[in-house]
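> here you go, sequence then predicted model.
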Amino acid sequence: MQLAGKVVLVTGGTDGIGLRLARALRDAGAKVTMTGRTAARIAAAQAEGFEVLPADLAGPDGVAGLLAAISGRQFDVLVNNAGMGGTHDFREGAPVADEDERTLYLNLHAPIRLIAGMIPALRDRPEAMIVNVTSGLAIAPSTGAPVYCATKAALRSYTQALRSQLKDTHIHVLEALPPVVDTAMTAARTGSKLSPEECARQIVAAMQRNATEANVGIVRILAILNNLAPWLVRRIMLSF
């Protein structure tokens, strides 16, 4: 896709991967609108010149409000980037039900509902794209984050089916699978982390070449290994 002149909506765009995606897309010539839910981060993004639509997409009211806010507007690209991951580990204690519900809605329900709401407008564009940001953990789960992994695996499955449905249209469907990226969500984690700038760069490059998957960083190796020996990948990932 030629991104220059395209109008893009990035969810969760005021921090982390989303903010770097917004900057990279703008550098490529796109006009970017983003969503955010934290006042300070919204103000910071606005100071950079971005249009920000306040929206908490971890519940149905936030999704409905966003769809109402963009009704009648033209977008060429929807990037479903907003996501969260909470603790759900019975070795450490009882999970927090409300946190699980917010994770389920934000990571899975919200992208599906936004796609359903925006498909009619995307169909009207001469060239359009849907980008769903999942995770390398959509390929094989880790032991410590089963709810997060389940939502990303479900969104991966949905994305693959959606791509098949839209194969005869001009709406291209891309799945982006990042590794562990150095963001606020992973601040407590040790070990190697990819920079959010490099993650965004690889996703935007995949958009520009109309790829169907962007296996970012070390996920490229994970995907290859999974094709050869999925049992081995599951065993390795479940050790975390």
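Sure, I can see it. Numbering: from 1, shown residues only.
> make it CA atoms for all contacts and neighbour counts henceforth
Fine.
> mind listing the strands for this structure?
Using DSSP state E, the strands of the chain run over residues 7-10, 31-36, 51-54, 77-80, 128-133, 171-177, 213-215.
> distance to Tyr158 for those - can I get that in a markdown table?
Below are the strands of the chain laid out as a markdown table (distance: least, Cα to Cα, whole Å):
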| stretch | distance to Tyr158 |
| --- | --- |
| strand 7-10 | 19 |
| strand 31-36 | 22 |
| strand 51-54 | 26 |
| strand 77-80 | 13 |
| strand 128-133 | 10 |
| strand 171-177 | 10 |
| strand 213-215 | 14 |
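> deepest of those strands, which one?
When these are scored by mean count of other Cα atoms under 10 Å, the highest mean neighbour count falls to strand 77-80 (a mean of 26).
> quick check: Asp89 touching Ser142?
No: using Cα atoms under 8 Å as the test, Asp89 is too far from Ser142 to be in contact (10.9 Å).
> what about Asn132, distance to Asn81?
7 Å (Cα to Cα, to the nearest Å).
> same thing with Val216?
Following Cα to Cα, the distance that separates Val216 from Asn81 is 14 Å.
> got it, and Val131?
For Val131 relative to Asn81 (Cα to Cα), the value is 8 Å.
> please apply the same query to Ala64.
In terms of Cα to Cα, Ala64 sits 17 Å off from Asn81.
> higher neighbour count, the two?
Per other Cα atoms under 10 Å, whichever of Ala64 and Asn81 has more neighbours is Asn81, with 25 against 16.
> what packs against the biggest helix by length in the chain?
Using DSSP state H to define each element, the chain has its longest helix at helix 146-165. Contact partners of helix 146-165 among helices and strands, from 3 or more Cα pairs under 8 Å, 6 or more residues apart in numbering; DSSP states H and E: helix 97-104, strand 171-177.
> closest one to Gly117 among the strands of the chain?
For those, proximity to Gly117 was assessed by Cα to Cα; strand 77-80 is nearest, at 11.0 Å.
> and the comparison structure, right after this:
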Amino acid sequence: MDISGKTVLLTGGTAGIGQALARQLMTKGATVIVTGRSPERLEKSRADGFEAIAADLSSPAGADAILQALGARPVDIVINNAGQGVDHDFRKAAPDMALADDCIHANLNTPIRLIAGLMPRLKDRPEAAIVNVTSGLAIAPNAGAAVYCATKAGLRSYTQALRAQLAGTNIRVIEVLPPVVETQMTAGLENRTMANRKMAPQDCAREIVHAIENDREEANVGMVKMLRLVHSISPKLAARLMLRF
């Protein structure tokens, strides 16, 4: 897909991977609409030339706010990039279920709601793409991030089923599986082995752009390539390796 001239809706586009991705897409000639929660970051994005929509994606109101702000505008590419982590480890403390619900909604329910809301206009475009950013943890979970991993595995399954539904249409369905990336969400990562291998957001964003331009169905980013290889040989070994972290 040629990104130039396309209108892109990018959730979580004011920081981390999303911010780097927004800038690279703009450089490619796309009109980029970002979403975020922080008033300061939203204002900075607007100053940088992006349209920015305020939306908290941890409840149904977030997707509703985005769809309302878009009005009837055409959208060629929707990138479900926003992600929310949550501690859910019974070895440490009783989990906060309100925070778990927020994570489930932000990472799984909101992408589904946005795709459903945007599907008619995506079908009306000459070519379109849905890009869902999951995680290497969708393949093999981390023991301490049970809810986060479950949401990403759920989005991975949804993406695969959606791709089958839309086969032969004008809409490409792409899944991107990043490794641990240097973002606000991973700033407090305790495991030093993983923390020391964090990928730069700019490098991750570059691989996402490459996947879109080359109509890739699945893009395994950075260390996830190795995880996919291990998983293809022995799913049990991949699970054991990841569950330690």
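Received, thanks. Since the model is a prediction, treat every value here as computed from it, not as a measurement.
> can you map out the helices along the second structure?
Listed in chain order, the helices of the second structure (DSSP H) span 16-27, 39-47, 60-70, 97-104, 110-123, 146-165, 192-195, 201-213, 224-233, 235-243.
> pick the most buried one from those.
helix 16-27 (a mean of 21).
> who does it touch, helix- and strand-wise?
Contacts defined by 3+ Cα pairs under 8 Å, 6+ apart place helix 16-27 of the second structure against strand 31-36, helix 201-213.
> quick one on the thing from earlier: more neighbours: Asp89 and Ser142 of the first structure, which one.
Neighbour totals were compared for Asp89 of the first structure and Ser142, and Ser142 leads with 17 against 14 (other Cα under 10 Å).
> so who does the more buried one touch?
Neighbouring residues of Ser142 of the first structure by Cα atoms under 8 Å, 6 or more residues apart in numbering: Cys149, Met237, Leu238, Ser239, Phe240.
> tell me the counterpart of Ser58 of the second structure in the first structure.
Residue pairing (TM-score structural alignment): Ser58 of the second structure is matched to Ala58 of the first structure.
> for that match, give its distance to Thr103 of the first structure.
Separation of Ala58 of the first structure from Thr103 of the first structure (Cα to Cα): 7 Å.
> please apply the same query to Phe90 of the first structure.
According to Cα to Cα, Phe90 of the first structure and Thr103 of the first structure sit 17 Å apart.
> what's the answer for Phe50 of the first structure, then?
26 Å.
> tally up the residues packed near the residue nearest to Gly83 of the second structure when sequence neighbours are not counted, please.
Residue nearest to Gly83 of the second structure in three dimensions, not counting chain neighbours: Asn107, with 5.5 Å by Cα to Cα, 6 or more residues apart in numbering. Residues lying near Asn107 of the second structure (other Cα under 10 Å) number 28.
> ok, now Gln84 of the second structure?
Residues near Gln84 of the second structure, counting by other Cα under 10 Å: 18.
> contacting residues for it?
By Cα under 8 Å, 6+ apart, the contact list for Gln84 of the second structure reads Asp102, Cys103, Ala106, Asn107, Tyr148, Met185.
> which ones are touching the residue nearest to the fifth one when sequence neighbours are not counted?
Counting by Cα to Cα, 6+ apart, the nearest residue to Tyr148 of the second structure once its immediate chain neighbours are dropped is Gly85, at 5.8 Å. Under the criterion of Cα under 8 Å, 6+ apart, the contact list for Gly85 of the second structure reads Cys103, Ala145, Tyr148, Met185.
> residues near the spatially closest residue to Glu99 of the first structure that is not a sequence neighbour, how many?
Spatial nearest neighbour of Glu99 of the first structure, excluding adjacent residues (Cα to Cα, 6+ apart): Gly86 at 6.5 Å. Gly86 of the first structure has 17 neighbouring residues, counting by other Cα under 10 Å.
> ok, the one 5 residues further on next?
Residues contacting Arg91 of the first structure under the criterion other Cα under 10 Å number 7.
> what's Ala195 of the second structure in contact with, if anything?
Ala195 of the second structure makes contact with Val180, Thr186, Leu189, according to Cα under 8 Å, 6+ apart.
> if we take the residues you listed, which one ends up nearest to Ala15 of the second structure?
Nearest to Ala15 of the second structure, judged by Cα to Cα, of those is Thr186 at 12.6 Å.
> excluding its backbone neighbours, what's nearest that closest one?
That would be Val180: by Cα to Cα, 6+ apart, it lies 7.3 Å from Thr186 of the second structure.
> so stretch 136-153 of the second structure corresponds to what in the first structure?
Going by TM-score structural alignment, stretch 136-153 of the second structure lines up with residues 136-153 of the first structure.
> could you work out the end-to-end span of that stretch for me?
Note: stretch 136-153 of the first structure ends 9 Å apart using Cα to Cα.
> ok now it, how far from the chain's centre?
Centroid separation for stretch 136-153 of the first structure versus its chain: 14 Å, with Cα atoms, centre = their mean, to the nearest Å.
> related to what we said a few turns ago, touching, the match of Ser58 of the second structure and Leu106? I think so.
Yes: here Ala58 of the first structure reaches Leu106: they are 4.2 Å apart, a contact under Cα under 8 Å.
> those two: which is more packed in?
Leu106 (26 against 22).
> ok, the closest residue to Leu21 of the first structure other than its chain neighbours - contacts?
The shortest distance from Leu21 of the first structure to any non-neighbouring residue, by Cα to Cα, 6+ apart, is to Ala200 (4.8 Å). Ala200 of the first structure makes contact with Ile17, Gly18, Arg20, Leu21, Ala24, according to Cα under 8 Å, 6+ apart.
> of these, which are reproduced in the second structure?
Mapping the contacts of Ala200 of the first structure onto the second structure (both residues aligned by TM-score structural alignment, their matches' Cα atoms under 8 Å) leaves Ile17, Gly18, Arg20, Leu21, Ala24 still in contact.
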